[in-house]
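A.B. asks: the amino acid sequence is not available; the structure is as follows:
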């Protein structure tokens, strides 16, 4: 399928195309590049120009560059522009302009990627769906997602994130969504914003990109909800609130093993659906997704039914059986709100001993020590038996815990991972959570290795060849 011809890409970017090529995809990474992709030579930690020759050798149809790199023939298939990132942005804007797709944009302090994936799962069967890969939500991820969007897309789901003030509005204006959803506002990236109200204002900037008569889907039960409402009003948006007091709200939530059965009311219509998770925080995001899809004109009941096919992605709260333990791998990121949700999930699971293994929550600003210490007062800890932790900030939680719940503490997650088999016991339910930079995912990796060895199905040379009877 043709995505960009040399002429189309040159017209979109104002660049000079060498050769008559056709791109069937767009890539920024030679490790995952496919034949037919247009390689974008972005400069980040490494200069993408250093990988152009490799990209072409792997079958890239051409490369978007600001110069002809060393080792690349002068007549190679290239799209030469003054600056690669602005050219990618122009390609993204052109990709957005040429489609009649309904665009749904999603942001929030917690749950952007899982909510985007929920929306994609719910829309399966309702036309040609395009969505951001992984967590492609920043200054290059959004234009890349738009540049990858086929002309014939029916619905596109764009994830928009931020680390600093002023980042969301230009990305939303680039995406020009029909519907913009905010999952929640929580203490994340406080170093850059100073207060949660600043985060709300930055997240609410997503409404600046809404098309006329667009819809703002906002969390209804927050202290910062009035800020979001004011920003949506200023953008001229139709507002749909979701939450206990929202137009989109839960009616009942019933646990069923490692799943939840939910009844909800979405803008006056009753729907029922299941989620393959025990995390109650996913319920509100699912209700927000249904409100957003309904606003975009999707078949609401079909979308609700297909939500049962969604599962939390790796590192974001999925519950799995790992040898003799059950693991909640939530090690991708953490802030006080998402940690509270993770602990509530752990507390709600039935079975053996409940164990939390926690890494530092980062970028919380001046109150970071108090925020870590305050976890000791979380009501869910009453149902948690043991808390292990790693990192200098988590030391403050460790010291604040009652002795009966105080497990191991180590300066680094690597040190904790090295003793992973001693942190848990058969029958345990284990939550692992922390900011990505805390590297607490190393504990997950160590537990997985131990779980394979400790699994009853693992071949043990001491018993191999023996007949086993129940």
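C.D. replies: Received the coordinates, thanks. Just so it is clear, the structure is predicted and the values come from calculations on it, not from any experiment. Residues are numbered from 1 along each chain as shown.
A.B. asks: all contacts plus neighbour counts: C-alpha atoms, from now on.
C.D. replies: Will do.
A.B. asks: which residue packs closest to residue 189, ignoring adjacent ones?
C.D. replies: Ranked by CA to CA, 6 or more residues apart in numbering and with sequence neighbours excluded, the top spatial neighbour of residue 189 is residue 363, at 4.9 Å.
A.B. asks: repeat for residue 48
C.D. replies: residue 41 (4.0 Å).
A.B. asks: same thing with residue 253?
C.D. replies: That would be residue 262: by CA to CA, 6+ apart, it lies 4.6 Å from residue 253.
A.B. asks: in three-state terms, label the one you found for me.
C.D. replies: strand (DSSP: H, G, I helix; E, B strand; the rest coil).
A.B. asks: ok, the spatially most central residue of the chain - contacts?
C.D. replies: Nearest to the geometric centre of the chain sits residue 113, at 2.3 Å (CA atoms, centre = their mean). Contacts for residue 113 (CA atoms under 8 Å, 6 or more residues apart in numbering) come out as 134, 135, 159.
A.B. asks: want to compare, so here's the second one:
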């Protein structure tokens, strides 16, 4: 929807400076400025405005670009607030009544963005859908997703992240989902949530706050999710091996593409989802259940999931010289996603299979343990692990791109290489060496 900066300032309790400007898009990273004609830059920290030596600041603010900030404005159109995060939540509350009641909220420890992508593809077959871009799933960015929704949106598909208890009560109270999908629960953010019990308590906030007329989409296979149905008055729609929405047959091809036969309360169907790897079966079922819960016909939901744009850097396949298959699964690296990726690599028929592992930074309170679990699982699967600038695996560490290249050079033709690790400069070096400059 289009708002004016004067209207936004009034909605968030901010002071308006400069002339009023139209806004229908929101930017949270200065490196993305200039991609939309009516964008508002939301400055999450004063350094974006005042420290010209910071690498993020070139072109950060100018007289022709409106911005929201906590500090004295530097010219142009500005909305000055006491704190950015509460201001953005206030903006979300302001725009939410103007939008459709049909809203799917997605949270969990792993699979959120994939499920969001597949669910949005399914609902788009039936409704004008507005979905969270990339992973804009925080208290800071989610309200901007709401405010950027076109006024004629018929279905919202929103991703919710959480680091602390109460986060989802707060965000859910703003977004008011009618359907809540809980993806796999596990290790992510255990430190800030105080263990797995804290994760379950926090993620369960989204189903607790559903209206009685809503639907909670919950896994039957996740041990941590078993108590969630008792925390909601909404209808519970389950997915999983014995769920209401379940796979009655799973076929995995040599390139990790999936074929599923599914049974649902709305009928049965066969589908070939756009994601790869058997560990994505649960994500496909969750997405299908969420789309069915808001009234998407089964055949339309299946078609949407089959035609979905696969999420970037999640099991993306690249063939480089000598027919070596490089699997880029480097978007993030929760322990659960690491184990799933290792199992997918083990399922590939190749003369040699190498897991190039960067450091895992999620779950800092358990950093040594999660690296050890990953190494032991690779050993159980018969995979070679190459730790790239990541000492916590307890294996010899490769520190230089040249050493990485030498190891890949030594692989037999037709081998498979997995790239996995928390998204950072280290893992980007691996991508640059093996995919961006693949010559061997």
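C.D. replies: Received it, and whenever you're ready, just let me know what you need. These numbers were taken from a predicted model, which means no experiment stands behind them.
A.B. asks: circling back to that earlier point, just the ones of the contacts of residue 113 of the first structure in helices?
C.D. replies: Assigned to helices by DSSP state H, none of the contacts of residue 113 of the first structure qualify.
A.B. asks: ok, those in the second structure: which stay?
C.D. replies: Retained in the second structure (both residues aligned by TM-score structural alignment, their matches' CA atoms under 8 Å) from those: 134, 135, 159.
A.B. asks: the second structure: which residue goes with residue 290 of the first structure?
C.D. replies: In the second structure, the residue matched to residue 290 of the first structure (TM-score structural alignment) is residue 288.
A.B. asks: residue 405 of the second structure and residue 438 of the second structure, how far apart?
C.D. replies: 9 Å (CA to CA, to the nearest Å).
A.B. asks: picking up where we left off before, show me what contacts the equivalent of the residue nearest to residue 253 of the first structure over in the second structure?
C.D. replies: When the second structure is aligned by TM-score structural alignment, residue 262 of the first structure is paired with residue 260. If a contact means CA under 8 Å, 6+ apart, then residue 260 of the second structure has 247, 248, 249, 250, 251, 270, 271, 272, 273 as its contacts.
A.B. asks: so residue 340 of the first structure sits right up against residue 377, yeah?
C.D. replies: No: applying CA atoms under 8 Å, one finds residue 340 of the first structure not in contact with residue 377, separated by 10.5 Å.
A.B. asks: could you check which of those two is surrounded by more residues?
C.D. replies: Each of residue 340 of the first structure and residue 377 has its neighbours counted (other CA atoms under 10 Å); residue 340 has more, 18 against 12.
A.B. asks: confirm that the more buried one sits in a helix.
C.D. replies: Yes: counting by three-state DSSP, residue 340 of the first structure falls inside a helix.
A.B. asks: for it, give me its contacts.
C.D. replies: Contacts for residue 340 of the first structure were tallied using CA under 8 Å, 6+ apart; they are 375, 378, 380.
A.B. asks: kindly report the same for residue 40 of the first structure.
C.D. replies: Applying CA under 8 Å, 6+ apart, we find residue 40 of the first structure in contact with 26, 27, 28, 48, 63, 64, 65, 84, 88.
A.B. asks: ditto for residue 98 of the first structure
C.D. replies: Listed by CA under 8 Å, 6+ apart, the contact set of residue 98 of the first structure reads residue 151.
A.B. asks: about what we covered before: list the contacts of the residue nearest to residue 48 of the first structure.
C.D. replies: By CA under 8 Å, 6+ apart, the contact set of residue 41 of the first structure is 28, 47, 48, 49, 51, 52, 63, 64, 65, 84.
A.B. asks: could you look up the SS state of the residue nearest to the fifth one when sequence neighbours are not counted?
C.D. replies: Translated: residue 51 of the first structure. Spatial nearest neighbour of residue 51 of the first structure, excluding adjacent residues (CA to CA, 6+ apart): residue 30 at 7.1 Å. Classification of residue 30 of the first structure using three-state DSSP returns coil.
A.B. asks: and the strands in the stretch 51-200 of the second structure?
C.D. replies: Counting by DSSP state E, counting those that start in this stretch, the stretch 51-200 of the second structure has strands at residues 67-69, 78-80, 103-107, 129-131, 155-159, 179-182.
A.B. asks: packing partners of the fourth one?
C.D. replies: Okay, so that is strand 129-131 of the second structure. Judged by 3 or more CA pairs under 8 Å, 6 or more residues apart in numbering; DSSP states H and E, strand 129-131 of the second structure is in contact with helix 112-123, strand 155-159.
A.B. asks: among these, which is nearest residue 229 of the second structure?
C.D. replies: Minimum separation from residue 229 of the second structure across these (CA to CA) falls at helix 112-123, 19.3 Å.
A.B. asks: filter the kept ones among the contacts of residue 113 of the first structure down to the buried ones and hand me the ChimeraX line.
C.D. replies: A single ChimeraX command is used to select the members of these judged buried by 16 or more other CA atoms under 10 Å:
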select :159
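A.B. asks: quick one: the kept ones among the contacts of residue 113 of the first structure as CSV, columns for distance to residue 369 of the first structure too.
C.D. replies: Below are those laid out as CSV (distance: CA to CA, whole Å):
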residue, distance to residue 369 of the first structure
134, 31
135, 28
159, 31
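A.B. asks: so which of the contacts of residue 40 of the first structure wins on neighbours?
C.D. replies: Most neighbours among the contacts of residue 40 of the first structure, by other CA under 10 Å: residue 64, with 32 neighbours.
A.B. asks: aligned counterpart of that one in the second structure, please.
C.D. replies: Residue 64 of the first structure maps onto residue 68 in the second structure, by TM-score structural alignment.
A.B. asks: mean deviation of the helix ranked longest in the first structure from the second structure?
C.D. replies: Of all the elements of type helix in the first structure, the one with the most residues (DSSP H) is helix 280-295. The superposed helix 280-295 of the first structure is, by mean CA distance after the TM-score superposition for the first structure, a mean 0.8 Å from where its aligned residues fall in the second structure.
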